[in-house]
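Novice: Turn this into a structure:
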Amino acid sequence: MQDHLPQSVRVERRPVDEAESRRANGRDWDRYADEYQATHGDFLGDAGFVWGPEGQTEADLRILGPVAGKDVLEVGSGAGQCSRWVRAQGGRAFGLDLSHRQLQHSRRLDENTGVHVPSVHATATALPFADDSFDVVFCSFGALQFVADIDTALDETVRVLRPGGRFAFSITHPTRWMFPDDPGVGGLTASQSYWDRTPYVEIDDASGVVAYVEHHRTLGDWVRLLTGRGLMLTDLVEPEWPTGHDRVWGGWSRTRGLLTPGTAIFVAERP
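Specialist: Predicted coordinates:
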């Protein structure tokens, strides 16, 4: 969950491949990690599991089911808050993230809380684990929106997921792609096509280098991506904006959240 825009960048919409996406987003999260944790750390909790800016937790929604005694992988784990919560519930959670700086924050929180999350510096498109290693794979606003080669990322997820295992992930609700990323009333008027899948790209003005990339898939795209790999879609959760929740996070706000969904959580199982 980024709250962009950094200074001195220009925005483009154009194709970006996996290598360029990975370079840009890895550098961007390394740059942004300190600010992100300082701004949102209290909301996330050192050992908390929040599924999105609406603030609903895994304890509220029970997306993963019982995790005690299970092997669990968090893809795009950041500082490991969600995995740390899983470990506190008796699960054997492991983290994976593209950002070295985010993993340094994870190590810091390990020491602060006494709950250690073994984590690796890697990408969702090449998971460094054996086949059938995990009972649960999840991603809370993590890697998937930043991956160009989503087919490979999902193939990797299925490969490491055991038969009967569960895969769950939250992303910006795909319908938000139509609207400006504005938490005020300006974010309530559609300005582009929902079906335009051209990536959102930020270019550093000084260097001309791609600084950040986000990829869009429609709800139908995600259904086909999951079911095409033999996964059984069991739920699609669209959290409503909670009463009394006034926190603004980037383009998420009460103004928008009362009218249109901001988060989609997909839940699937490997037969």
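
Novice: Could you use CA atoms for every contact and neighbour count after this?
Specialist: Will do.

Novice: Against which helices or strands is the longest strand seen in the chain packed?
Specialist: When the chain is parsed with DSSP state E, its longest strand is strand 161-172. Under the contact criterion of 3 or more Cα pairs under 8 Å, 6 or more residues apart in numbering; DSSP states H and E, strand 161-172 touches strand 134-140, strand 263-269.

Novice: neighbouring contacts of it?
Specialist: Here strand 161-172 makes contact (Cα atoms under 8 Å, 6 or more residues apart in numbering) with 51-52, 63-64, 131-142, 144-145, 157, 262-271.

Novice: Apply 6 Å and report the result again.
Specialist: Strand 161-172 is contacted by residues 132, 134-141, 262-271 when judged by Cα atoms under 6 Å, 6 or more residues apart in numbering.

Novice: can you give me how far that strand is from the chain middle?
Specialist: Its chain's C-alpha centre and that of strand 161-172 lie 13 Å apart, by Cα atoms, centre = their mean, to the nearest Å.

Novice: Need the contact partners of stretch 109-124.
Specialist: Here stretch 109-124 has contacts from 94, 95, 96, 97, 98, 153, using Cα under 6 Å, 6+ apart.

Novice: List the contacts of the fourth one.
Specialist: Spelled out, it's residue 97. Contacts of residue 97 (Cα under 6 Å, 6+ apart): 76, 77, 78, 121, 122.

Novice: number of nearby residues for the fourth one?
Specialist: In this case it means residue 121. As a burial measure, residue 121 scores 16 neighbours (other Cα atoms under 10 Å).

Novice: Quickly note the distance from it to residue 143.
Specialist: Going from residue 121 to residue 143 by Cα to Cα, to the nearest Å gives 12 Å.

Novice: that older thread, now for the contacts of residue 97: which two are most distant?
Specialist: 78 and 122 (11.7 Å; Cα to Cα).

Novice: Of all the residues in stretch 146-165, which ones are buried?
Specialist: 146-150, 153-162, 165 (16 or more other Cα atoms under 10 Å).

Novice: will you turn the helices and strands packed on strand 161-172 into CSV that also has mean neighbour count and distance to residue 184?
Specialist: CSV is the format used below for those (neighbours: other Cα atoms under 10 Å; distance: least, Cα to Cα, whole Å):
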stretch, mean neighbour count, distance to residue 184
strand 134-140, 24, 25
strand 263-269, 22, 17
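
Novice: One more, so I can put them side by side:
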Amino acid sequence: MSSVSSRANRGWWDGNADDYQAEHGGFLRDSGFVWCPEGVDEADAHLLGEVRGRRVLEIGCGAAQCARWLVSQGAEVAAFDLSYRQLLHARRIDLGTGLRVPVLQADAESLPFAAGSFDLACSAYGALPFAADPLAVFREVRRVLRPGGRFVFSVSHPVRWAFPDDPGPRGLTSDRPYFDRSPYVERDEHGAVTYAEHHRTMGDWVNLLVESGLTVTGLLEPEWPEGHERVWGGWSPLRGRHLPGTAIFSCSRS
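Specialist: Next up is the predicted model:
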């Protein structure tokens, strides 16, 4: 499933990058590190700790908004994404801001970096929801981190899988088992997979991290903030008051 998911999601994001950046670019900011639709901002949350002078890898960077903010804070950053079209948006923003981020096209399950290359790794909804083999991703992250390095990533909160992806009242009633790990798949008229998103329970995420050799050091389940009225797909103030929408894992490499 890994190659099928990678191929499908590369094509989907290449085809939808323009619309995604047009819809969400203002919220993400050209140089800003927003962890999730709830609006958790790294400038306030400091989940990565001190970044100045650190070598940082952003996994699934999209248009590299997070990586660009890290550069502005004095970090030495490399970033990659599966989608070439997303990386073209990164170049567009580089030209507009004067903050250049080194980016490349790559798959998170096979990182083109040497062992021990980075002090920190991060991913804000990048790559992991779409990876058919998250254990391979975690093992690669561990490989490229130096001993004592840290990895922080955000994904959709696993409990959301049991509910329709609807920002309205329908999204408050479970319609599928939380323990059903069947991926969400879209297909074209010929039956070929055009999009794939994978579900893991909270226990699955923790166990995969442990199996990879990473140590879980923290878990943040952001509450929906007062006054935040923005709807992003299935994320909304209504649902956010009842259900967690995001899980942010902090990990370390021994």
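
Novice: more crowded one of residue 78 and residue 122 of structure 1?
Specialist: residue 78 (29 against 17).

Novice: now the strands for structure 1?
Specialist: 9-13, 71-75, 92-97, 119-121, 134-140, 161-172, 200-204, 210-214, 232-237, 263-269.

Novice: Run a quick neighbour tally on the residue mapped onto residue 117 of structure 1 from structure 2.
Specialist: Counting by TM-score structural alignment, residue 117 of structure 1 corresponds to residue 101 in structure 2. Using other Cα under 10 Å, the number of residues around residue 101 of structure 2 comes to 24.

Novice: The longest strand of structure 1 versus strand 263-269: what angle between them?
Specialist: For strand 161-172 of structure 1 against strand 263-269, the angle by axes from the mean of the first three to the mean of the last three Cα atoms, to 10 degrees is 170 degrees.

Novice: Output the residue interval of structure 2 matched by strand 161-172 of structure 1.
Specialist: Against structure 2, strand 161-172 of structure 1 falls on residues 145-156 (TM-score structural alignment).

Novice: Have a look at how far, on average, that stretch is from structure 1.
Specialist: Stretch 145-156 of structure 2, aligned to structure 1 and superposed, deviates on average by 0.5 Å (mean Cα distance after the TM-score superposition for structure 1).

Novice: Share the number of residues neighbouring the aligned residue in structure 1 for residue 126 of structure 2, please.
Specialist: Residue 126 of structure 2 maps onto residue 142 in structure 1, with residues paired by TM-score structural alignment. When counting by other Cα under 10 Å, one arrives at 22 neighbours for residue 142 of structure 1.

Novice: now residue 234 of structure 1
Specialist: Neighbours of residue 234 of structure 1 using other Cα under 10 Å come to 11.

Novice: and of the contacts of stretch 109-124 of structure 1, the nearest to residue 126 of structure 1?
Specialist: For the contacts of stretch 109-124 of structure 1, the nearest to residue 126 of structure 1 is residue 153 (7.3 Å; Cα to Cα).

Novice: Could you pull up the residues touching the closest one?
Specialist: 124, 125.

Novice: Kindly report the same for residue 10 of structure 1.
Specialist: 202, 203 are the contacts of residue 10 of structure 1 under Cα under 6 Å, 6+ apart.

Novice: any idea how far residue 135 of structure 1 is from it?
Specialist: 42 Å.

Novice: And for residue 67 of structure 1?
Specialist: From residue 67 of structure 1 to residue 135 of structure 1 the distance is 9 Å (Cα to Cα).

Novice: Give me the spatial nearest neighbour of the match of residue 126 of structure 2, chain neighbours excluded.
Specialist: residue 76 (4.2 Å; Cα to Cα, 6 or more residues apart in numbering).

Novice: Next, count neighbours for the one you found.
Specialist: 25.

Novice: Quick check, it in contact with residue 140.
Specialist: No. In this structure, residue 76 of structure 1 is not within contact of residue 140 by Cα atoms under 6 Å, at 7.6 Å.

Novice: which residues touch residue 235 of structure 1?
Specialist: Residue 235 of structure 1 neighbours (Cα under 6 Å, 6+ apart): residue 267.

Novice: same thing but 10 Å
Specialist: Listed by Cα atoms under 10 Å, 6 or more residues apart in numbering, the contact set of residue 235 of structure 1 reads 63, 168, 265, 266, 267, 268, 269.

Novice: To which residue of structure 2 is it aligned?
Specialist: For residue 235 of structure 1, the residue aligned by TM-score structural alignment is residue 218.

Novice: Could you do residue 105 of structure 1 as well?
Specialist: That one, residue 105 of structure 1, aligns with residue 89 by TM-score structural alignment.

Novice: Isn't its match up against residue 21?
Specialist: Yes. Between residue 89 of structure 2 and residue 21 there is a contact under Cα atoms under 10 Å: 7.9 Å.

Novice: what's the overlap in contacts for those two?
Specialist: 62, 63.

Novice: Could you export the contacts of residue 235 of structure 1 as a markdown table, including distance to residue 45 of structure 1?
Specialist: As requested, the contacts of residue 235 of structure 1 are arranged in a markdown table below (distance: Cα to Cα, whole Å):
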| residue | distance to residue 45 of structure 1 |
| --- | --- |
| 63 | 18 |
| 168 | 20 |
| 265 | 20 |
| 266 | 23 |
| 267 | 23 |
| 268 | 26 |
| 269 | 28 |
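
Novice: farthest-separated two in these?
Specialist: 265 and 269 (13.5 Å).

Novice: quick one on the thing from earlier: ok, which of the helices and strands packed on strand 161-172 of structure 1 comes nearest residue 87 of structure 1?
Specialist: Nearest of these (Cα to Cα): strand 134-140, 12.9 Å.

Novice: Kindly calculate the angle that the closest one makes with strand 71-75.
Specialist: 30 degrees.

Novice: What is the mean deviation of strand 134-140 of structure 1 from its aligned residues in structure 2?
Specialist: Mean for strand 134-140 of structure 1 is 0.5 Å (mean Cα distance after the TM-score superposition for structure 1).

Novice: that older thread, how about CSV for the strands of structure 1, with distance to residue 85 of structure 1 added?
Specialist: As requested, the strands of structure 1 are arranged in CSV below (distance: least, Cα to Cα, whole Å):
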stretch, distance to residue 85 of structure 1
strand 9-13, 36
strand 71-75, 11
strand 92-97, 9
strand 119-121, 14
strand 134-140, 13
strand 161-172, 16
strand 200-204, 32
strand 210-214, 27
strand 232-237, 21
strand 263-269, 18
